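In: Have a look at this fold, sequence not included:
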């Protein structure tokens, strides 16, 4: 299953950085520079750099506004409160913040910057900066709120999907055990000497299902080992049948979700011709091509349709498999089940690399 890696460069972070660079450090600097206190300085591309520092320091109080206040009020849908507190925060608090910052800058600056900072201490309302501050940092706050909402929604979806997968696995385990116990019961009647071996194999299979397969993904080699053990279990049940498993060149360092093969294998052995006639054949094949598609194909002989009970159904196995493939490999899987009068053929493909 492919997962997207987390990255620190989220949209709100990028927008915040751009606002501080383009708006605070560049626009506000040039806005202060345009006042009559500052005569042109020929040959200098960046005159009066202390104005840029002042623009940055006088805007620091807005960090709490857009990172906490705006997302908090939006999450609670307090829109009227947001408008009122934005006015109080930016117009009233912002004015006093600018006066206080200008006072400290006037203590460490010289003319003509000192005269300009003295003028800023008068506390006049600069509606141009008030408007642009509100638009710029309210936009950042809204983007942070939207991003957090999206992360929360995706987290809830992930938890819901995990719960669904736990339910599917909980259904799969008793389904497998029920079929296996039926097989051991039939084996004890027909071939009692092989019953102990089949019980040992069953215990190994159940250990894998209950413990190893509890993980989200397992190494492909472990899943193939489980498949080999399952086929060995079925050979004990049907010693006269031809049961063949071929595993072609497969990169066993890859990982896949556990028990993907099991529903198709179970169906083949449950509804195969060997349940009624000793001479029957089941063939399975696992292969990985150069494009990264893992293919599993299993085919079994079946009795003519007229001799089969029409009430038999595949149960929850195929339904679970379809849900799991859609969950783990959306748009990167293919499942096909074909039935003829004498054969049952099932195949799925998944893109695992």
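Out: Great, that's in hand. Since the model is a prediction, treat every value here as computed from it, not as a measurement.

In: When you work out contacts or count neighbours from here on, use the C-alpha atoms and nothing else.
Out: Fine.

In: residues touching residue 68, list them.
Out: Shown in contact with residue 68 (Cα atoms under 8 Å, 6 or more residues apart in numbering): residue 141.

In: ok so it is a helix residue?
Out: Yes: applying DSSP: H, G, I helix; E, B strand; the rest coil, one finds residue 68 inside a helix.

In: can you give me the strands in the stretch 201-350 of the chain?
Out: Using DSSP state E, counting those that start in this stretch, the strands of the stretch 201-350 of the chain run over 218-219, 242-247, 255-256, 281-288, 293-301, 333-339, 343-351.

In: how near is residue 27 to residue 118?
Out: Distance, residue 27 to residue 118, by Cα to Cα, to the nearest Å: 21 Å.

In: Turn the strands of the stretch 201-350 of the chain into CSV, columns for distance to residue 32 and mean neighbour count.
Out: As requested, the strands of the stretch 201-350 of the chain are exported to CSV (distance: least, Cα to Cα, whole Å; neighbours: other Cα atoms under 10 Å):
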stretch, distance to residue 32, mean neighbour count
strand 218-219, 62, 16
strand 242-247, 74, 15
strand 255-256, 60, 18
strand 281-288, 66, 19
strand 293-301, 62, 21
strand 333-339, 60, 14
strand 343-351, 58, 20
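
In: Second structure for comparison follows:
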């Protein structure tokens, strides 16, 4: 799994860091045309060693493992030790004595040794060692956080995609089962519409095979699918006078995830039909510039399945809506015991599909 997020190359960050520190250290000598002291080069080398010891080991093994106090203690000891080593081993008193406060030079005294060592310890620890050390900690923590965040988003995206594929595979067998029941009922009655129903079903299955596996399909194709499905259901019903499908608005140029509306429509036909095959189903699809509204209303027939299996399709589409349009849809379902109403609005503006 490759992360496609573009980040600043780490080598460039490190190069800029050491270029900045080197410039600050060497500028006073280069600007005055003086020779760079060897102890300054050694100090820079020691700072680099400490930096990468912290960057690759202490931060990784302690700080990022929630061992904060152990990290702080070792960091303080390391910085103080580096400063003390730098002060004692890499520095000596300047030749000619020590500068006087009022000007001129005076011979070094015994107590100048520790005063000079202390001043060098403070300067080395605070600037040469501590500043890049702290900066390195910040860079490493941010880098690891960004890496984990990118990985988390990638895993979440793949998880959502897998769940969406699973949801669609649940929808397809459910639809096929209902459609075959429709054709069976027509064949039992030896209806002349049986062949037309088979053709309709083949067109519907073609759509599901070649379009439903896509993330997005043209809205026009999805509407044709819904029209074919309603036509197939009308053939099954003994009385379909009260079955209406109204589509208004311009679908050109709009796209939508496939099979997003069909579960609501399936549910309407399933529970809006009585024992005599009489149905009352109203389906309105309103297409606007920035939104699509689906309104489905059906009477609740004289029988209703008591098992929970009938709600599988609706739960699936609710989950898909939460995944695909988390902040860009409004779904209202009303069941008053006599009628069942679904009012769904999708906001097509200012949102990004999660499975993109």
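Out: Thanks, I have it. None of the values given here were measured: they were computed from a predicted structure.

In: and residue 63 of structure 1, which of the strands of the stretch 201-350 of structure 1 is closest to it?
Out: Smallest distance to residue 63 of structure 1 across the strands of the stretch 201-350 of structure 1 (Cα to Cα): 44.3 Å, for strand 255-256.

In: mean deviation (superposed) between the closest one and structure 2, please.
Out: Taken over the aligned residues, the distance from strand 255-256 of structure 1 to structure 2 averages 1.7 Å (mean Cα distance after the TM-score superposition for structure 1).

In: tell me how far that strand is from the chain's mean position?
Out: Taking Cα atoms, centre = their mean, to the nearest Å, one finds strand 255-256 of structure 1 lying 16 Å from the centre of the chain it belongs to.

In: For residue 300 of structure 1, give me its contacts.
Out: Going by Cα under 8 Å, 6+ apart, residue 300 of structure 1 touches 268-269, 272-273, 280-283, 343-345.

In: which residue in structure 2 lines up with it?
Out: Under the alignment (TM-score structural alignment), residue 300 of structure 1 maps onto residue 298 of structure 2.

In: measure that match to residue 24 of structure 2 for me?
Out: From residue 298 of structure 2 to residue 24 of structure 2 the distance is 78 Å (Cα to Cα).

In: for residue 329 of structure 2, same thing?
Out: Computed as Cα to Cα, the residue 329 of structure 2 to residue 24 of structure 2 distance reads 56 Å.

In: Next, find the distance separating the closest residue to residue 264 of structure 1 other than its chain neighbours from residue 220 of structure 1.
Out: Nearest residue to residue 264 of structure 1, sequence neighbours excluded (Cα to Cα, 6 or more residues apart in numbering): residue 346, at 6.7 Å. Separation of residue 346 of structure 1 from residue 220 of structure 1 (Cα to Cα) stands at 20 Å.

In: Hmm, the residue nearest to residue 264 of structure 1 is touching residue 338, no?
Out: Yes: using Cα atoms under 8 Å, residue 346 of structure 1 makes contact with residue 338 at a distance of 6.3 Å.

In: just to revisit the earlier point, which one in structure 2 is aligned with the residue nearest to residue 264 of structure 1?
Out: Counting by TM-score structural alignment, residue 346 of structure 1 corresponds to residue 342 in structure 2.

In: what's that match in contact with, if anything?
Out: By Cα under 8 Å, 6+ apart, residue 342 of structure 2 lies in contact with 264, 294-297, 331-334.

In: Could I get those in TSV, plus columns for distance to residue 317 of structure 2?
Out: Compiled in TSV, the contacts of residue 342 of structure 2 are given as follows (distance: Cα to Cα, whole Å):
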residue	distance to residue 317 of structure 2
264	8
294	13
295	15
296	15
297	17
331	11
332	13
333	13
334	16
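
In: Residue 237 of structure 1: how many residues sit nearby?
Out: By the criterion of other Cα atoms under 10 Å, residue 237 of structure 1 has 23 neighbours.

In: Setting the sequence-adjacent residues aside, check what's closest to it.
Out: The shortest distance from residue 237 of structure 1 to any non-neighbouring residue, by Cα to Cα, 6+ apart, is to residue 187 (5.5 Å).

In: That neighbour contacts residue 197, correct?
Out: No: taking contacts as Cα under 8 Å, residue 187 of structure 1 lies outside contact range of residue 197: 10.6 Å.

In: When the two are compared, which one has more neighbours?
Out: Neighbours were counted for residue 187 of structure 1 and for residue 197 using other Cα under 10 Å; residue 187 has more, 19 against 14.

In: Mind telling me what element that one is part of?
Out: Following DSSP states H and E, one finds residue 187 of structure 1 within helix 127-190.

In: Would you mind saying which of the strands of the stretch 201-350 of structure 1 lies nearest residue 320 of structure 1?
Out: strand 333-339 (12.3 Å).

In: ok, and what's touching that closest one?
Out: With contact meaning Cα under 8 Å, 6+ apart, strand 333-339 of structure 1 is reached by 322, 325-326, 344-351.

In: Might you calculate how far that strand sits from the centre of the chain?
Out: On Cα atoms, centre = their mean, the centre of strand 333-339 of structure 1 falls 27 Å from that of its chain.

In: And it against structure 2, how far off on average?
Out: With mean Cα distance after the TM-score superposition for structure 1, strand 333-339 of structure 1 departs from structure 2 by a mean of 1.8 Å once superposed.

In: Over to stretch 152-161 of structure 1?
Out: Looks like 1.5 Å for stretch 152-161 of structure 1 (mean Cα distance after the TM-score superposition for structure 1).

In: Residue 343 of structure 1: what's its closest spatial neighbour, skipping adjacent residues?
Out: That would be residue 301: by Cα to Cα, 6+ apart, it lies 4.6 Å from residue 343 of structure 1.

In: and if you look at residue 52 of structure 1?
Out: Spatial nearest neighbour of residue 52 of structure 1, chain neighbours left out: residue 29 (4.9 Å); criterion: Cα to Cα, 6+ apart.
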